[in-house]
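Enquirer: dropping a prediction and its sequence here:
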Amino acid sequence: MSSEKLFAILIACLCLTNELALSEAVKYCYSDDEHPYLQAGTKTAYEVEHGIIKNTTVPNCKPMQIWMLIRHGTRNPGKEEIKNMKHNLPELQQKIIKNHEQYRKGSLCKKDLEKLRTWKLDANLDKHKHKHLTAQGKKDLSSLGARFKDYFPELLQSYPLDSSRRKYKFRSTDIERTIVSMDSFINGLFGNATVNNTEVVPTSKDTLLQLYKICKSWLDQVSNSSDKNEVDKLLNGSLFSEIIGNVSQRLGFSHRLSFDDVLIMYTACSFENAWHIDERSPWCAAFTKGEKEIFEYEEDLYCYYYSSYGQILSSVVGCPPLQDMFNHFTKLENGDSNEEPQGIFYFAHSTTLQLLLTTMEIAKDSVPLKASNYETMRNRKWRTSRLAPFAANLAAVFYKCDSSNKVRLYLNEKPLHYEGCEAGVCDWEYLKKKIGFKAFNCNTNICTK
């Protein structure tokens, strides 16, 4: 056989291989994926991550008080994100459809392309309501309240008509999304009962839930830290460069899309999946599971150096809620149950919760997160999708027992895996030895220096 014939056969085989590869790629439809990757850092829908508490009984113990720190529910994006979604997405939508249908470029399947064609930006999305709670956000919190009433009927009964009996304490930051979250949670607990002991504290005076907003030393440390460059290193490195190239090709563009265009598509994917938990955003079809995991890591990296172990002062700024919890539990330990509420509920933000988790040394990795160690940190503990999705919450229940008192810890309605505790049940004396020094010596004077 001549060399020319061999060359022709080789070319034919290569073409066939490429066609088969393209065919296999086209066979995948995000719309048909029964197990899509829905973890999106702090923009993860609560329905994706929360558990169901099946047993609240602790042998020979009686629950005396539940203490909860709760992040607001699903919200709208920020003002700039809304602006970019409105300006960029419709134009990208039309170009992607044209790439596939007119130029025969791109590899979205027909079903994903059709869903993108019929996509419309949420009519309720308004820059004047940036970061406001959404309808799903209200549902997140009302459902959460209803479930906790079922979990702990001994503690969470009907709201007392006698307003002098302060059975429950509710406090929120002075932000629309946390105030509405508090109201929705109360509605889930007690229906339409009028609750007259809610408290909303202005940010400038909120040393319990928003100390990080007014602590100059911590703010200076965050803004001056060289470690924040880790996020820039990741964004400007080979991983994101490859994502931009892959997404551009997948959507049929002959040129590389800008990072801003790729980011706004990912933003739409994340928020729309959280807004409509029974649907899937067509923008998610632009990304593979692996690419979404890298976006997730980028936010974990940011949070690690903003509100967690990457900052030395994080455990100091995060200690006021822990101090509050320990002060309440200490009063119960000392027999002051008549003066203590049965339920204490605080409504705040992702940063508040992350700082508290850091103070408690929850989800602490033995190796710091870096731009360079993504592959080796795939199984990291610090994962904001699991720790701080929308409506994330830490619940601590104090039990008075025949022998040693107990505290049961839940994170997002799952028993918290905490060192020295079994299935989230800790001896109160053990907790005092483990983290009591942080709670009882919560010195925030550094914030005023």
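Expert: Looks like it arrived, so ask away. Since the model is a prediction, treat every value here as computed from it, not as a measurement.
Enquirer: please count neighbours and contacts with C-alpha atoms only from this point.
Expert: Will do.
Enquirer: now the helices for the stretch 251-400 of the chain?
Expert: Under the criterion DSSP state H, counting those that start in this stretch, the stretch 251-400 of the chain carries helices at the ranges 259-275, 289-307, 314-317, 319-333, 350-359, 384-387.
Enquirer: please apply the same query to the stretch 1-150 of the chain.
Expert: Under DSSP H, counting those that start in this stretch, the stretch 1-150 of the chain gives helices at 3-27, 46-49, 79-101, 110-117, 135-151.
Enquirer: who's in contact with the fourth one?
Expert: Going back to what we said before, that points to helix 110-117. Cys29, Tyr30, Ser31, Gln93, Gln94, Ile97, Pro282, Trp283, Ala285 (CA atoms under 8 Å, 6 or more residues apart in numbering).
Enquirer: give me the buried subset of these.
Expert: Cys29, Tyr30, Ser31, Gln93, Ile97, Pro282, Trp283, Ala285 (16 or more other CA atoms under 10 Å).
Enquirer: got a list of what the residue nearest to the spatial centre of the chain touches?
Expert: In the chain, the C-alpha nearest the mean C-alpha coordinate belongs to Pro389, at 2.1 Å (CA atoms, centre = their mean). Residues counted as contacts of Pro389 (CA under 8 Å, 6+ apart) are Gly41, Thr42, Lys43, Thr44, Ala45, Tyr46, Glu49, Ser350.
Enquirer: quick check: ChimeraX command selecting the buried ones in these.
Expert: Burial among these is assessed by 16+ other CA under 10 Å; the matching ChimeraX selection reads:
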select :41,42,43,44,45,46,49,350
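Enquirer: in TSV: the contacts of Pro389, plus distance to Gln249.
Expert: Shown next, in TSV, are the contacts of Pro389 (distance: CA to CA, whole Å):
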residue	distance to Gln249
Gly41	26
Thr42	28
Lys43	26
Thr44	27
Ala45	29
Tyr46	32
Glu49	32
Ser350	35
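Enquirer: A further structure is provided below for comparison with the first:
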Amino acid sequence: MSSHCHSLVPCLRLIYSKHRRSLIGSWKTDHIIPENPNIPAIAKYFTTTGRYEEVNPYLIEDILAVNRSMLQPPSAQCRQIHLTAIIRHGTRYPTTQSIKKMQKVYDLVRSRASGKESWLREIQTQWTMWYTEDMDGRLVQKGVNDLKHLSVRLSKLFPSLISEQKLRGGHIKFITSSKHRCVNSTLSFKAGLTELWDIKDREFDHAVNDALMRFPRWCTRFVQEDNHNLSAVEEDDKFMQGPEMRRVQEKIANRLRVPYSNITHDMAESAFDLCAFEFAIKAVNSPWCRLFDEDDAKVMEYASDLREFWKRGHGYNIKSKSSCILFHDVFCRLNKSASENKSGQQVTEAVTVQVGHASTLLPLLTLLGFFKDNDTLTSTNYANQTERSFRTSHMLPFAANLLLVLYDCGGGDLRLQPLLNEKPVTFPGLTDQQASMPLYRDVREHYRELLQGCDFETECQLFKQPADV
């Protein structure tokens, strides 16, 4: 996207006009994008620090492109009656902890590395450590744009739900975590709509609900047990000390011409973060990226996935169960919408936009059974996991989103379609002919045990005050 559109004040309408043709479905998600020298070759391995555009490459050419034909309801009479969108915040700065580690690897390269390669000279003489600790995970301008663009795209995908009339009528609700990056992402999502429709005469409220959108912090049992999650610690430590990671560290040391002992796995991860954040925030193919080839990036991705798997995914049952509160909240809202629709009333909450974190979305996806491979991710089976579905680079880039769309197809036939990052997915375990848009009653039956159980207080031993972590 050109630099003159970064302010996005009048630009959403300008872009919409310019790209109107693609907004009605001329793009396909498998559109082939030519190789771009400004995009690191390893960008698709950046895990939770990856750009949303790497998950949907067609957006690189047209950031507002949508393809409504992918929704594919079973009949033309199906109409959308409710949408729940659970969204991760947009692109952010690194956290203070990450920035401290980045400073260490930067200082090492400046003081100890030798060689005449142009990329190394660029780091040593031109690149300046510009990250400061007070940035601490705050939303960047790219993150503002992420949510503005997402809101416009969703308004094109679901025009009967995300409309000016619904917004003005109070039928679109906004809920957010209290963290600044989430609040600002929520404000950005709303701004995308008000700028698109040129609404200047009013503002729209949002609710802050940490118990719902930052539930891991309120789950006392998780907070207590997370510090004693030996499986996560052991698997992470073993992989970090294993042959794959050791080889990456040695290759980095060779490229910098420093002793092997100078490059720890923390150093390797920080250099990888520098490459990823420079690209995510500034859209530059940083010289830091030259420290890694594709094989190295795959190892770095697996190290991150392994950690997420054991801390927030299928390897750690308590963490997914901590999302019971969000799970029940979603289905309560779907039930209410279904009931209002059945009785002939207008659905009062046509759209719910809920903005949280990767640690909000991943446990919910896990609880619902998504991305569960036959083989468990471990420190010793890296070579066998090349085709794994549990890949955070695909699941959880900045602005990742889970969409649940409820349809009325007539005759009491309600259907529910899940989409992840604007692409249809299938509820695990449902094999109906309309698996991508199953009957809502079949979805409820499939998750019956969770709907009847999965009590947040029982699972988390919730106290009145959130844990201080």
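Expert: Cool, the structure landed. Just so you know, these numbers come straight off a predicted model, no measurement behind them.
Enquirer: tm score of chain vs chain?
Expert: Overlay of the two chains. TM-score (TM-score structural alignment, normalised by the length of structure 1): 0.83; 402 aligned residues with a CA RMSD of 2.4 Å.
Enquirer: let me have the helices of the stretch 1-150 of structure 1 in CSV, extended by distance to Lys414 of structure 1.
Expert: Formatted as CSV, the helices of the stretch 1-150 of structure 1 follow (distance: least, CA to CA, whole Å):
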stretch, distance to Lys414 of structure 1
helix 3-27, 37
helix 46-49, 9
helix 79-101, 32
helix 110-117, 34
helix 135-151, 12
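Enquirer: hmm, back to that, Leu89 of structure 1: which of the helices of the stretch 251-400 of structure 1 is closest?
Expert: Leu89 of structure 1 sits nearest to helix 259-275 of all these, at 7.2 Å, using CA to CA.
Enquirer: tilt between the closest one and helix 289-307?
Expert: Comparing the axes of helix 259-275 of structure 1 and helix 289-307 via axes from the mean of the first three to the mean of the last three CA atoms, to 10 degrees yields an angle of 90 degrees.
Enquirer: check which helices and strands helix 259-275 of structure 1 sits against.
Expert: Helices and strands touching helix 259-275 of structure 1, as assessed by 3 or more CA pairs under 8 Å, 6 or more residues apart in numbering; DSSP states H and E, comprise helix 79-101, helix 135-151, helix 238-250.
Enquirer: kindly recompute the last result at 10 Å.
Expert: Judged by 3 or more CA pairs under 10 Å, 6 or more residues apart in numbering; DSSP states H and E, helix 259-275 of structure 1 is in contact with helix 46-49, helix 79-101, helix 135-151, helix 238-250, helix 289-307.
Enquirer: and the longest one, which residues are buried?
Expert: In other words, helix 79-101 of structure 1. 81-82, 84-86, 89, 93, 95-100.
Enquirer: which one of the residues you listed is nearest Gly420 of structure 1?
Expert: Of the buried residues of helix 79-101 of structure 1, the one sitting nearest to Gly420 of structure 1 (CA to CA) turns out to be Glu81, at 43.0 Å.
Enquirer: ok so, going back, and of the buried ones among the contacts of helix 110-117 of structure 1, the nearest to Ile214 of structure 1?
Expert: For those, the nearest to Ile214 of structure 1 is Trp283 (37.6 Å; CA to CA).
Enquirer: what's the mean deviation for the biggest strand by length in structure 2 versus structure 1?
Expert: In structure 2, taking DSSP state E as the definition, the longest strand is strand 79-88. Strand 79-88 of structure 2, aligned to structure 1 and superposed, deviates on average by 0.5 Å (mean CA distance after the TM-score superposition for structure 1).
Enquirer: tell me the angle of that strand relative to helix 358-367?
Expert: Using the same axes, to 10 degrees: strand 79-88 of structure 2 against helix 358-367 is 130 degrees.
Enquirer: how about strand 79-88 of structure 2, aligned to which bit of structure 1?
Expert: On structure 1, the counterpart of strand 79-88 of structure 2 by TM-score structural alignment is residues 62-71.
Enquirer: by how much does stretch 294-309 of structure 2 deviate from structure 1 on average?
Expert: With mean CA distance after the TM-score superposition for structure 1, stretch 294-309 of structure 2 averages 0.8 Å from its match.
Enquirer: closest to Asp324 of structure 1 among the buried residues of helix 79-101 of structure 1?
Expert: Glu81 (35.6 Å).
Enquirer: that closest one pairs with which position in structure 2?
Expert: Match for Glu81 of structure 1 (TM-score structural alignment): Ser98.
Enquirer: pull the number of nearby residues for the closest residue to that match other than its chain neighbours.
Expert: Spatially, and ignoring its direct neighbours in sequence, Ser98 of structure 2 is nearest to Ser270 (7.1 Å; CA to CA, 6 or more residues apart in numbering). Residues near Ser270 of structure 2, counting by other CA atoms under 10 Å, number 21.
Enquirer: now Ile70 of structure 1
Expert: 29.
Enquirer: please produce JSON lines containing the contacts of helix 110-117 of structure 1, extended by distance to Thr384 of structure 1.
Expert: Output for the contacts of helix 110-117 of structure 1, formatted as JSON lines (distance: CA to CA, whole Å):
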{"residue": "Cys29", "distance to Thr384 of structure 1": "27"}
{"residue": "Tyr30", "distance to Thr384 of structure 1": "24"}
{"residue": "Ser31", "distance to Thr384 of structure 1": "25"}
{"residue": "Gln93", "distance to Thr384 of structure 1": "30"}
{"residue": "Gln94", "distance to Thr384 of structure 1": "34"}
{"residue": "Ile97", "distance to Thr384 of structure 1": "34"}
{"residue": "Pro282", "distance to Thr384 of structure 1": "24"}
{"residue": "Trp283", "distance to Thr384 of structure 1": "22"}
{"residue": "Ala285", "distance to Thr384 of structure 1": "23"}
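Enquirer: alright, calling it a day.
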